[in-house]
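# sequence first, then the predicted structure:
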Amino acid sequence: MTIKNIKRSPINKRVIDGVYETNKMLLNVGKTTVTKLFKPHKSSSARRYKLEKESLTRLKGVNGTPELYGADDAQFTLKMSRLPGVSAETLTPANIQALAKIVKDTLAAGVARHSMPIRDIVIDKEGQLGLVDFERVTLRKWSWRPDWIVACWVSYYHLARLIAEYQPQMLTRKQEKLVRFGAHSRSLVRFIHSL
């Protein structure tokens, strides 16, 4: 697999009339706030709720991430600020630079994302970029822990993958190697799961 052959995945998940629903969650999107309910009948709801709540707490003050307004632990519900804009469909060089800063700042806050689909990146009319959805993360307990080091590399891989997909001329040699390694590793994992 080469950097140039990475396929862009279509965005097929959308907010309709301020509501976004999956079998795992219900999102109500208002003008300035978002309420996210983790459906309690799913076994992973409590864990994912706690991860996103802790992530947003750690990310307080990090530009380009939602601010946590409140949480209802009994109902697995979070209320947070709504970042202005819509889901990105492409990324400009300026967007890539802004995203790289957000990734760096989230890692500094102790939050490493497991994935970074483009639908989680929002861009407003002025071109300001934000990143949403922090339920699938690793939280830093100690910086020397092996799981934290791996989680950081996973976040950097997803950033490099987006650069390769939308602005490949911006990739550094190190990022190119990371994209190749990540693609190879993902193929290997898919093969193992198929056995």
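Arrived safely.
# only C-alpha atoms for contact and neighbour calcs from this point on.
Fine.
# residues contacting the residue lying farthest from the centre of the chain?
Residue farthest from the centre of the chain, counting by CA atoms, centre = their mean, is Leu195 at 29.2 Å. Residues in contact with Leu195 (CA atoms under 8 Å, 6 or more residues apart in numbering): none are found.
# Asp120 contacts Leu131, correct?
Yes: using CA atoms under 8 Å, Asp120 is in contact with Leu131, at 5.7 Å.
# next, the one to line up against it:
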Amino acid sequence: MSDSNDESIYSTGKMYVEINARNVIKTFLPQRDSIKRFKLELHALKQFTDMDRVPHLINANMDKMKLEMTKLPGKNPSFLSQSHLQQLQGIVSDLFAHGIARHALPIRDLLVDDKGKLYMVDFERITVRKFKLSPIWLIAKAVTQSHVLRLIWQFQPHMLTTTQKFEVFSIIGIRRIFHSLKSVINKVKKGIIYRK
């Protein structure tokens, strides 16, 4: 979501977003998982009352699956400096402290203002901590941390330790294997469908 004094609207197959001068209204469109995504983002926003780098909840309409939240300053960055990435690590630590782990961390979900302050938006794909030693929670934390390492590797690789570089290479290797397997599975499925 980019910063602008003018109102703007964008829509995807999964949501309709109105960006106004002071707030953002996000409506989840009917989809197989839309209720789940709405409830997850609502839960996350309710946890963020004491955080200043994420949106704050203004209002929620369960029937219409609509969330109204504060608008954050800044624009989507095309580059992340060392300071930005250090701030990102701080935000992620705060998320973990609030029991939130992200499934993905695309740069489009980050905003940077004129003073170089970093913000994070979009929390519909998260894992919520049930208890600290939950295996699901520990895996979700590791996934979030891997996305942070990936961004550091992409923009400021000198920040990584030797161990972290090894982790990134391992992650890249696993992702390539996963995508190759996914491609093969999809081809097999298509073959079965065509035979029918």
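Perfect, thanks for sending it. As the structure is a prediction and not an experimental result, all values here were calculated from the model.
# secondary structure class for Asn28 of the first structure?
Under the three-state scheme (DSSP: H, G, I helix; E, B strand; the rest coil), Asn28 of the first structure adopts strand.
# aligned partner of it in the second structure?
The equivalent of Asn28 of the first structure in the second structure is Glu18 (alignment by TM-score structural alignment).
# and the aligned partner of Thr27 of the second structure in the first structure, which helix or strand is it part of?
Mapped onto the first structure by TM-score structural alignment, Thr27 of the second structure lines up with Leu37. Assessed by DSSP states H and E, Leu37 of the first structure sits inside strand 33-38.
# mean per-residue distance, that strand to the second structure?
Once fitted to the second structure, strand 33-38 of the first structure is off its aligned match by 0.4 Å on average (mean CA distance after the TM-score superposition for the first structure).
# on the three-state scheme, Ser143 of the first structure is what?
coil.
# re the thing from before, show me what the strand holding Leu37 of the first structure is packed up against.
strand 25-29, helix 45-58, strand 77-81 (3 or more CA pairs under 8 Å, 6 or more residues apart in numbering; DSSP states H and E).
# once you drop chain neighbours, what's closest to the most centrally placed residue in the first structure?
The centroid of the first structure falls nearest to Met116 when counting by CA atoms, centre = their mean (4.0 Å). Nearest non-adjacent residue to Met116 of the first structure, counting by CA to CA, 6 or more residues apart in numbering: His158, 5.8 Å away.
# can you give me the helices for the first structure?
Counting by DSSP state H, the first structure has helices at residues 45-58, 93-108, 146-166, 173-194.
# quick one: closest of those to Gly64 of the first structure.
Gly64 of the first structure lies closest, by CA to CA, to one member of the helices of the first structure: helix 93-108, at 6.5 Å.
# so how far is Phe48 of the second structure from Ser8 of the second structure?
According to CA to CA, to the nearest Å, Ser8 of the second structure and Phe48 of the second structure sit 25 Å apart.
# do the same with Ile177 of the second structure
36 Å.
# if you count surrounding residues, which of the two has more?
Using other CA atoms under 10 Å as the criterion, Ile177 of the second structure and Phe48 rank with Phe48 on top: 17 against 12.
# isn't that one up against Leu42?
No: between Phe48 of the second structure and Leu42 there is no contact under CA under 8 Å: 10.2 Å.
# now do the shared contacts for the two.
Joint contacts of Phe48 of the second structure and Leu42 (CA under 8 Å, 6+ apart) do not exist.
# distance of the residue nearest to Met116 of the first structure from Asp120 of the first structure?
From His158 of the first structure across to Asp120 of the first structure, the span is 12 Å (CA to CA).
# more neighbours, those two?
With neighbours defined as other CA under 10 Å, His158 of the first structure and Asp120 compare such that His158 has more, 20 against 15.
# need the counterpart of that one in the second structure.
Aligned by TM-score structural alignment, His158 of the first structure pairs with His147 of the second structure.
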